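**Q** Make a model of this:
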Amino acid sequence: MLTEIKVKSTKEPNYKMYYQIEEHCIYYNVDIIKNSASDFNLDFEDYFKIIFCHELGHALDKNLQKNHQLVNGLLQRIKENPISRLNKQYLNDIKNINIKNEQKAWENASGLIDASLKSSFDKVKEDSLSRVKEIAKLEMENMRLKILNAIQGN
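**A** This is a model prediction of the structure:
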């Protein structure tokens, strides 16, 4: 499975690195990685290894495809009926699925990382998970506001 993963450089401005499930590809942005590495006082190569292992962790997640389909299904339900009373629960479910996906990727990555990078790995992991939780909350609030605007006809 891992031998089939493609790895490509990108100029995508919003992500330092991400796993694209449909393409089975890990994309990375060198410029963002360089900046992020310096935030952790790590050299580029070590930081790259840490976040690359995290993305491999997504690829190894046996539930990722199912979770991806579940999130897409919930988003479709919201789109089809923006005034449903269930949308708040759907949004919360999406947030929790996304957080669990990230936690699982870090869990999988911990078995891939070199022992010499364990301390740095733990720092990056904790920072990432705290950011993921905050970003998930913000994304869900943004989606909730879009739903309200759709209901009000704005």
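
**Q** C-alpha only now, for contacts and for neighbours.
**A** Noted.

**Q** OK, contacts around residue 50?
**A** By CA atoms under 8 Å, 6 or more residues apart in numbering, the contact set of residue 50 is 113, 117, 121, 124.

**Q** Just give the number of residues close to the third one.
**A** In terms of burial, residue 121 registers 24 neighbours under the definition other CA atoms under 10 Å.

**Q** so is it in a helix, a strand, or just coil?
**A** helix (DSSP: H, G, I helix; E, B strand; the rest coil).

**Q** And the nearest residue in space to it that is not next to it in sequence, how close does it get to residue 124?
**A** Nearest residue to residue 121, sequence neighbours excluded (CA to CA, 6 or more residues apart in numbering): residue 50, at 6.0 Å. Plainly put, residue 50 is 8 Å away from residue 124 if you go by CA to CA, to the nearest Å.

**Q** Distance check, the residue nearest to residue 121 against residue 81.
**A** Noted for residue 50: a distance of 41 Å to residue 81, by CA to CA.

**Q** Can you tell me the element the residue most central in space within the chain falls in?
**A** By CA atoms, centre = their mean, the chain has its centre lying nearest to residue 102, at 5.7 Å. In this structure, residue 102 is located in helix 87-110 according to DSSP states H and E.

**Q** how about this one, so we can line them up?
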Amino acid sequence: MSNGKTVLERVSNFVRESGFELTVVEIQDDRGMATYDYSKSLIELNSVAFEKEAEKKGLSIDEVIILVVSHELGHALDQDLVKDSEEITAVFQIIQDTGFTDKLMNRILELTLKAEKSAWEIGGQFVPEHLKSIYNKMNESNLKASETFTIRRVMKFLSLLETEQKLKNELRALNGEAL
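**A** Next up is the predicted model:
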């Protein structure tokens, strides 16, 4: 790394230089290169993923930081993010209470993709002109990945609900209760 700075230090500097007071922490999982958690004013990043992306695209680490973190800063500035995230949580609760429908799934997808498109648009202000086309391509790809991730998230939620119901039924059976 040039200047001896880690990816985490570079991201923290970029966030601060962009006028934000956000906590930046390292993660070691497969949620992507970075995520923004509005409830904690937190950006989580995977340094290894940043380095792989730089190598794959023939970019410097600093360019990848600008491209990825600008999107996360877009989330931080999104005025609708909290409201939309709360609605997503409410829709999951409706699914838990009343059952899954395509309409509920579509609402979760709609809200998720709205948040990603807003972050893309808002975050673009932090991207220098010479990186805009790469930024747009990365965000187009991110929309597709977000849709897939969201569908998997809902499927996992439904699977957990099903498992929970089976366990409740087994407990009732063990206790001699009618199902």
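
**Q** Quick one: the helices in structure 1, in order.
**A** 30-39, 44-60, 64-80, 87-110, 118-152 (DSSP state H).

**Q** from those helices, which stretch is densest packed?
**A** Mean neighbour count (mean count of other CA atoms under 10 Å) peaks for helix 44-60 among the helices of structure 1, with a mean of 21.

**Q** Looking at the alignment, what corresponds to residue 24 of structure 2 in structure 1?
**A** Using TM-score structural alignment, the equivalent of residue 24 of structure 2 in structure 1 is residue 7.

**Q** For burial, what's the neighbour tally of that match?
**A** Using other CA under 10 Å: residue 7 of structure 1 sits among 13 other residues.

**Q** so stretch 120-131 of structure 1 matches what in structure 2?
**A** Aligned by TM-score structural alignment, stretch 120-131 of structure 1 falls on residues 134-145 of structure 2.

**Q** Make CSV out of the helices of structure 1 and add distance to residue 23 of structure 1.
**A** Compiled in CSV, these are given as follows (distance: least, CA to CA, whole Å):
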stretch, distance to residue 23 of structure 1
helix 30-39, 20
helix 44-60, 11
helix 64-80, 12
helix 87-110, 18
helix 118-152, 23
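
**Q** Compare the ones you listed and give me the one nearest residue 19 of structure 1.
**A** helix 44-60 (5.7 Å; CA to CA).

**Q** right, and residue 10 of structure 2 touches residue 60 too?
**A** No - counting by CA atoms under 8 Å, residue 10 of structure 2 does not reach residue 60; the two are 12.0 Å apart.

**Q** if you count what's nearby, which of these two comes out ahead?
**A** Between residue 10 of structure 2 and residue 60, residue 10 has the larger neighbour count (other CA under 10 Å), namely 18 against 14.

**Q** Against residue 148 of structure 2, how distant is the more buried one?
**A** From residue 10 of structure 2 across to residue 148 of structure 2, the span is 30 Å (CA to CA).
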